[in-house]
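Peer 1: All I have is the shape, not the residue letters:
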């Protein structure tokens, strides 16, 4: 399965790299560093991701 990775809106083409996320299915979210796309990925359940988002958005 080919994943569609989406870069953070805080990352611009002229700015620093950031994180990317992909959703292989409705129950999981994958997170990776856009500087190392073939590096490790963090896998989160959809509930954990939804709990995390308000904290990430507040920064």
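Peer 2: Nice, I can see it. Since we're looking at a predicted model, the values are computed, not measured.
Peer 1: rest of the way, CA atoms for contacts and neighbours
Peer 2: OK.
Peer 1: what's the spacing between the spatially most central residue of the chain and residue 8?
Peer 2: For the chain, the residue nearest the mean C-alpha position is residue 21 (2.5 Å; Cα atoms, centre = their mean). From residue 21 across to residue 8, the span is 8 Å (Cα to Cα, to the nearest Å).
Peer 1: where along the protein do the strands fall?
Peer 2: Counting by DSSP state E, the segments of the chain that form strands are 6-7, 19-25, 28-33, 42-45.
Peer 1: Show me what the first one is packed up against.
Peer 2: To tie it back to what came earlier, the one meant is strand 6-7. Strand 6-7 is packed against strand 19-25, with contacts defined by 3 or more Cα pairs under 8 Å, 6 or more residues apart in numbering; DSSP states H and E.
Peer 1: for comparison:
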């Protein structure tokens, strides 16, 4: 059984929520990472395969 995660907002967004939110586990979309705009949740979200998201995160956190 896949565990349902909650939406997580970047710690860099501060108190104004000008950032993105990420949901990494969704039982309705297994293997998909969901990304949405935290200030306008009505616009369409981005969905990426988990492997592609992991590759992006590895690239983004390189020193």
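Peer 2: The structure has been received and is ready for your questions. All figures in this text were calculated on a predicted structure; none of them were measured in a lab.
Peer 1: Superposing both, give me the TM-score.
Peer 2: In this superposition the chains share a TM-score of 0.74, using TM-score structural alignment, normalised by the length of the first structure; 57 aligned residues with a Cα RMSD of 2.5 Å.
Peer 1: before we move on, back to that, just give the nearest non-adjacent residue to the residue nearest to the centre of the first structure, would you?
Peer 2: residue 31 (4.6 Å; Cα to Cα, 6 or more residues apart in numbering).
Peer 1: which residues sit in contact with the equivalent of the one you found over in the second structure?
Peer 2: Using TM-score structural alignment, the partner of residue 31 of the first structure in the second structure is residue 35. Applying Cα atoms under 8 Å, 6 or more residues apart in numbering to residue 35 of the second structure gives the contacts 20-23, 45-47.
Peer 1: And residue 43 of the first structure, by the same measure?
Peer 2: With contact set as Cα under 8 Å, 6+ apart, residue 43 of the first structure has these partners: 28-31.
Peer 1: rerun that using 10 Å as the cut-off
Peer 2: Residues in contact with residue 43 of the first structure, defined by Cα atoms under 10 Å, 6 or more residues apart in numbering, are 21-23, 28-32, 49.
Peer 1: And residue 41 of the second structure, by the same measure?
Peer 2: When contacts are counted by Cα under 10 Å, 6+ apart, residue 41 of the second structure touches 20-21.
Peer 1: Could you do residue 32 of the second structure as well?
Peer 2: Residue 32 of the second structure touches 23-26, 46-53, counting by Cα under 10 Å, 6+ apart.
Peer 1: Would you agree residue 10 of the second structure is in contact with residue 36?
Peer 2: No - counting by Cα atoms under 10 Å, residue 10 of the second structure stays clear of residue 36, with 11.4 Å between them.
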